[in-house]
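# okay, here's the prediction I keep looking at, along with the sequence it came from:
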Amino acid sequence: MAPTDRLTTVTRDGLTFDVRDTGPADGPAVVLLHGFPQDGTAYDDVAPRLAAAGRRVLVPDQRGYSPGARPTRLRAYVLRELVDDVVALLDAAGVERAHVVGHDWGGTVAWAVASRRAPRVSALTVLSTPHPAAMRDALWRGQARRSAYIAGFQLPRRPERRLLADDGARLRRLLSGSGLDAGHVDRYVRRMSAPAVDDAWPALTAALAWYRALRVRDRFGAGRVRVPTTYVHGVDDPFFAPAAVGATARYVVGPYRVVPLAAGHWLPETRADDVVEAVLATPSAGP
């Protein structure tokens, strides 16, 4: 790819992912991964600051969120596929190694990319989400209760009906009640309300497929992380138990730093300055 080219889409296995590619084309690359029910705009206050600091910033709308990447098989949403989407993005950008940043479900993907595709990762910053193994460790120490909504999301069809009824009233309450501002709530609810196009799933069904795919047998998971890692979490996050936050250290072998914030869950949208500071302060691994 020529140095002046900027990505707007990436194609993998017939799927087309929307991408925002900003900052110096030859700067150290940072990949920003969103969660549910966000899209790449979750980082609208983060990406310009990183670009101004000399980073090349790659922000995809992930599988199920890009209109051109909504396959209709649950197996297409297992973690291995989500990780390989990130690798495909790096390949398309001509980037050998990147600092990977993830929030919410994007944090789960980031943990897995850093552990399973470590040669492609120079550093890791995870926002909110404990290491998946730490969450399992903490299930009976508060995490099961905080993750109870996941079982509801895995039911067929009913979550879509309930979340989007009355102009998405229930989804709006879920997001605003967990601390997200009205502007982002409106945007995400509108995005999740998009109907099916051609043979693809509707937007919310595709996004919920990440949860439903947890029941698909797949031995691919996040392992121990050896690259420099910063874990940023809100001490008032309603979705993650303190026990899971604390247990995350067991799964990072490389340099590790924890940054607790007096905040809730939605760190890219509500604590952009702290996110940027954490990313810039995380050292990169050597060649």
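The structure has been received and is ready for your questions.

# when you work out contacts or count neighbours from here on, use the C-alpha atoms and nothing else.
Will do.

# okay, helices next: where are they in this protein?
Per DSSP state H, the chain carries helices over the ranges 47-52, 79-93, 105-116, 132-137, 143-146, 149-153, 158-177, 182-192, 203-212, 242-247, 267-270, 272-281.

# next, the angle from the longest one to helix 182-192.
This points to helix 158-177. 170 degrees (axes from the mean of the first three to the mean of the last three Cα atoms, to 10 degrees).

# list the buried residues of helix 158-177.
Neighbour counts over helix 158-177 (16 or more other Cα atoms under 10 Å) mark 159, 160, 163, 164, 168, 170, 171, 172, 175 as buried.

# OK, contacts around the last one?
Translated: residue 175. residue 185 (Cα atoms under 8 Å, 6 or more residues apart in numbering).

# how much space separates it from residue 112?
To residue 112, residue 175 is 26 Å away according to Cα to Cα, to the nearest Å.

# residue 269 too?
From residue 269 to residue 112 the distance is 23 Å (Cα to Cα).

# below is an additional structure, to be compared with the one above:
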Amino acid sequence: MKSIEAGCLDIHYHEIGPETGDPVILLHGFPYDVRAYDEVAETLADRGYRCFVPYLRGYGPTRFLSPDRMRSGQQAAIGADLLAFMDALGIERALLGGYDWGGRAACIVAALWPERVRGLVSCGQGYNIQDIANAWQPAPAEEEARYWYIYYFQTRRGQEALIRNRAELCHHIWSIWSPSWEFGAKTWEATAPSFDNPDFVDIVLHSYRHRLGDVPGDPAYDEIEARLAKQPKITVPSVVLLGGDDGVDPPTEDDPCREMFTGAYARHILQGVGHNLPQEAPEAFAAAIEALADAT
């Protein structure tokens, strides 16, 4: 475990692989942590890559430097955190891989600062930048039902559930988002303590409330949010991986995000895999990183 001051955070992270290796940054989502990348990072390190796996804001030992800083979970904040992390470590250009919140951070940096990104592996929807201005528009009923947790977190009842029952709630989310993943107690118990971060509840609530446009963001990120509102396209070489059994973002045969990627692009659906793709299919995730490295 290492830590570094980056932007408004003291970011804790794992680093593995030779110092001279090509840098790869791997980013987890909600409700997961760095353990999602244990096998991916070990595989890539064995193949000569230098992997960095940070705890996002609100997770594990990562902490804010000031008690007065807004505990924002908005998309611009996690994107800015990733850029600050790269700057603090002196990483000029890296391969980025992420899913869920981490995939969003990776997509943001790839879209807004493409000169810093050698290639992108993004899971789930692929293009993970939120269109907050249009978030009020309803989706098909089946899709809305899968987003029950977003609406739950808008309420006082959902807030209390995160405070009192977060382990049970997050465990349930794991089970329904990855219905074919038979994770055991050991796997769960390795990650669950990361949700005891004192900022976890505030950041999760703000993230899901801000993305619907119901609460303001941190003014420090207004400029980035304005750029994201234009739905910038991703120009860097990209691979999109989707779990065929993803319980929250099930893939479709057509590719609704294809037009948002203008560089070299590939999309793969992995059958028997759910939402937590790097932990469920580590070899496929590592192979996608390597394919980008070979192509660039």
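Great, that's in hand. Quantities reported herein were computed from a predicted structural model and do not represent experimental measurements.

# rewinding a little: can you say which of the helices of the first structure is packed in most?
Stretch with highest mean neighbour count among the helices of the first structure: helix 105-116 (a mean of 26; mean count of other Cα atoms under 10 Å).

# in the second structure, what range does that one match?
The alignment of helix 105-116 of the first structure onto the second structure (TM-score structural alignment) spans residues 101-112.

# just give me the mean distance for that stretch relative to the first structure.
Taken over the aligned residues, the distance from stretch 101-112 of the second structure to the first structure averages 0.9 Å (mean Cα distance after the TM-score superposition for the first structure).

# show the contacting residues for residue 51 of the second structure.
With Cα under 8 Å, 6+ apart, residue 51 of the second structure has these contacts: 14, 15, 16, 17, 23, 24, 25, 26, 41, 44, 45.

# tell me the counterpart of it in the first structure.
So residue 51 of the second structure corresponds to residue 57, using TM-score structural alignment.

# ok, residue 290 of the second structure next?
Checking TM-score structural alignment: residue 290 of the second structure goes with residue 280.

# nearest residue to that match other than its sequence neighbours?
In space, and not counting its chain neighbours, residue 280 of the first structure is closest to residue 50: 7.9 Å by Cα to Cα, 6 or more residues apart in numbering.

# help me confirm that that neighbour comes into contact with residue 274.
No: counting by Cα atoms under 8 Å, residue 50 of the first structure stays clear of residue 274, with 11.8 Å between them.

# distance check, the most centrally placed residue in the first structure against residue 61 of the first structure.
The geometric centre of the first structure, computed from its C-alpha atoms, lies nearest to residue 106 (Cα atoms, centre = their mean), at 1.3 Å. Counting by Cα to Cα, the gap from residue 106 of the first structure to residue 61 of the first structure is 11 Å.

# which neighbours do these two share?
Common neighbours of residue 106 of the first structure and residue 61 (Cα under 8 Å, 6+ apart) are 33, 34.

# list the contacts for residue 212 of the first structure?
74, 153, 154, 155.

# can you do 7 Å?
residue 154 (Cα atoms under 7 Å, 6 or more residues apart in numbering).

# how about a markdown table for the helices of the first structure, with distance to residue 225 of the first structure added?
As requested, the helices of the first structure are exported to a markdown table (distance: least, Cα to Cα, whole Å):
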| stretch | distance to residue 225 of the first structure |
| --- | --- |
| helix 47-52 | 24 |
| helix 79-93 | 15 |
| helix 105-116 | 5 |
| helix 132-137 | 12 |
| helix 143-146 | 22 |
| helix 149-153 | 25 |
| helix 158-177 | 31 |
| helix 182-192 | 31 |
| helix 203-212 | 22 |
| helix 242-247 | 14 |
| helix 267-270 | 22 |
| helix 272-281 | 17 |
